[in-house]
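K.L.:
for reference, the sequence and a predicted model appear below.
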Amino acid sequence: MKKLGLIGGLGPESTVEYYQKIISKYQERVGTKEDLPEFLINSINMYKVFELIDSNQINGLTDYLTDAVKKLEQIGADYAAISANTPHIVFDQVQERVQIPMISIVEETYQAVQEKGLQRIGLLGTKFTMEHDFFKTPFSENDKTIVVPTASEQSYIHEKIVKELENGIVNEQTKADYIDIINRMIDEKNVEGIILGCTELPMILKDDDLDILLFNTTEIHISKIVETMFN
């Protein structure tokens, strides 16, 4: 069985969810609660990642994440995954510099949207995910449209992710505001689905909150991670 190397800490709350759900999905796959997957976690500093991106130190971010994956390589990981959307800004650059294959949360989310046949999809996440093109590229290359909130809405979403969700705080007013933003995107931009492009967003937005498909990038990523253990 292949051994996973997981880059965590991006942030801590979602890393806990990755850990628990990887175990749960693995046990579903093997059909028993009396077995556990053996895998490796390298927990790095979310705030350092944000600082590097905010100051446009893309090479520094690549170095930081490459070093994190290489440490997992050295202790026996057969493949790797980064438990967050934002660091995928440099996913391709990191993959080029490491020996083991990596599973992209962006590519797996694109495949999930493709399976549903949607053409116009809304994207929520950190300001870095919404501002940069790394998440939008596979969609635009295949004639699909990614729609993001307004600049002021992006700032609000990002602030609440960093100050609340990254610290495990689920605020009902924030949830209501997020839902209002999504409903505006449905009404004004005709989006057919919403990508929860931050691994903390499923803490606050659930499938039954909205009359639209939500793509939980955490769930999508974890499903592929566990599948790869057996391949």
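P.N.:
Structure's in. What do you need?

K.L.:
only C-alpha atoms for contact and neighbour calcs from this point on.
P.N.:
OK.

K.L.:
could you confirm residue 195 falls within a strand?
P.N.:
Yes - assessed by DSSP: H, G, I helix; E, B strand; the rest coil, residue 195 belongs to a strand.

K.L.:
and it, how many neighbours does it have?
P.N.:
21 (other Cα atoms under 10 Å).

K.L.:
for the chain, which segments are assigned as helices?
P.N.:
Shown for the chain, the helices assigned by DSSP state H span residues 12-30, 46-54, 58-74, 91-97, 105-116, 127-131, 137-140, 151-163, 172-189, 217-229.

K.L.:
what about versus this one:
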Amino acid sequence: MHIGLIGGIGPAATIAYYNNLVFEFRKAGLPLELTIVHADVTTLISNAGSDNREAQAAVFVKHLRQLKAAGCDVAAITALTGHFCFNETLSQSPLPLLSAIEAIDRYCEDQGISIVGLLGSPPVLSSRLFGQLRNTNCVVPKSNPEELGRDYLEMATSGVCSELTRQKFLNAGADMVAEQKAEAILLAGTDLALAFDGQSPGYKTIDALAIHINALLSLARR
């Protein structure tokens, strides 16, 4: 199976997708055939911020056609923010498109998790993951969600997480667990690994990127 990724949104997440795909496919003893196209993260941030779904879908469809021409069999968008126009993109896509949010919803249901706390970009937080979680309830930070969203965008575009920003995310997760009964914190932004990797926050976290990778791996095993 030839996998196509729409990458660049942001760069750190794209690298994480690549590294994790290589590792997981090697561990499974499966060959990895992979093509990545580069999308512009500032265009995505602008379109998602204004909820311009058709414009961003047109960008993604152009990249999906490139992946189709490269021989890909299935494609994935490497940013949860990019899922704000998932349905609009899917309706025009020349390739099957594997949703990270659907995979997250299935994972939570399988694990018996009914409430998750969200960390991610402003559109992810304000829309509660674009209303695409069907079987899982979600809560968002009560304290300074706009500031947390801006911090996420800065981290995603720069590929760097300061210690101050890391502590903001860790504390926001702890607050959602303590005050809003979140059973786990969903790292609903693929760049959040920059803040959480190597940390022991004291609560369960769900890595959206890892779940998406596992969904691609499961598809390759069929």
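P.N.:
All right, it came through fine. Computed from a predicted structure; not experimentally measured.

K.L.:
just so I know, which of the helices of the first structure lies nearest residue 204 of the first structure?
P.N.:
helix 172-189 (6.1 Å; Cα to Cα).

K.L.:
wait, what's in contact with the aligned residue in the second structure for residue 126 of the first structure?
P.N.:
Aligning on TM-score structural alignment places residue 126 of the first structure opposite residue 121 in the second structure. By Cα atoms under 8 Å, 6 or more residues apart in numbering, the contact list for residue 121 of the second structure reads 81, 148-150, 152-153, 189.

K.L.:
narrow the residues you listed to just the buried residues.
P.N.:
Among the contacts of residue 121 of the second structure, the ones that count as buried by 16 or more other Cα atoms under 10 Å are 81, 148-149, 152-153, 189.

K.L.:
okay, those residues in a markdown table with distance to residue 75 of the second structure next?
P.N.:
Below are these laid out as a markdown table (distance: Cα to Cα, whole Å):
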| residue | distance to residue 75 of the second structure |
| --- | --- |
| 81 | 16 |
| 148 | 30 |
| 149 | 27 |
| 152 | 25 |
| 153 | 24 |
| 189 | 18 |
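
K.L.:
show me which pair in these is furthest apart.
P.N.:
81 and 148 (14.6 Å).

K.L.:
please name the nearest non-neighbouring residue to the counterpart of residue 67 of the second structure in the first structure.
P.N.:
By TM-score structural alignment, residue 67 of the second structure lines up with residue 72 in the first structure. Excluding the flanking residues, the one nearest residue 72 of the first structure by Cα to Cα, 6 or more residues apart in numbering is residue 5, at 5.6 Å.

K.L.:
now the spatially most central residue of the second structure, nearest residue through space, not along the chain?
P.N.:
When Cα atoms, centre = their mean is applied to the second structure, the residue found nearest the centroid is residue 80 (3.3 Å). Nearest residue to residue 80 of the second structure, sequence neighbours excluded (Cα to Cα, 6+ apart): residue 189, at 5.8 Å.

K.L.:
same check, this time on residue 12 of the second structure
P.N.:
residue 159 (5.4 Å).

K.L.:
now do that neighbour against residue 8 of the second structure, distance only.
P.N.:
Using Cα to Cα, to the nearest Å, residue 159 of the second structure is found at 11 Å from residue 8 of the second structure.

K.L.:
between these two, which has more neighbouring residues?
P.N.:
Using other Cα under 10 Å as the criterion, residue 159 of the second structure and residue 8 rank with residue 8 on top: 21 against 15.

K.L.:
coming back round to it: the residue nearest to the centre of the second structure corresponds to which position in the first structure?
P.N.:
In the first structure, residue 80 of the second structure lines up with residue 85, judged by TM-score structural alignment.

K.L.:
now do residue 201 of the second structure
P.N.:
For residue 201 of the second structure, the residue aligned by TM-score structural alignment is residue 210.

K.L.:
wait, its match touches residue 180, no?
P.N.:
No - using Cα atoms under 8 Å, residue 210 of the first structure makes no contact with residue 180, being 10.1 Å away.

K.L.:
burial measure for the counterpart of residue 220 of the second structure in the first structure, as a count.
P.N.:
Structural alignment (TM-score structural alignment) places residue 220 of the second structure against residue 229 in the first structure. When counting by other Cα under 10 Å, one arrives at 17 neighbours for residue 229 of the first structure.

K.L.:
for the spatially closest residue to residue 229 of the first structure that is not a sequence neighbour, what are its contacts?
P.N.:
Counting by Cα to Cα, 6+ apart, residue 2 is the residue found nearest to residue 229 of the first structure once chain neighbours are left out, at 4.8 Å. For residue 2 of the first structure, the contact set (Cα under 8 Å, 6+ apart) comprises 77-79, 228-231.

K.L.:
again with residue 117 of the second structure
P.N.:
138-141, 173, 176-177, 182-186.

K.L.:
residue 113 of the second structure too?
P.N.:
Residue 113 of the second structure neighbours (Cα under 8 Å, 6+ apart): 136, 183-184.

K.L.:
quick check: the residue lying farthest from the centre of the second structure vs residue 220 of the second structure, distance?
P.N.:
Distance from the C-alpha centroid of the second structure peaks at residue 29, with 25.4 Å (Cα atoms, centre = their mean). Remark: distance between residue 29 of the second structure and residue 220 of the second structure (Cα to Cα) = 11 Å.

K.L.:
all good on my end, thank you.
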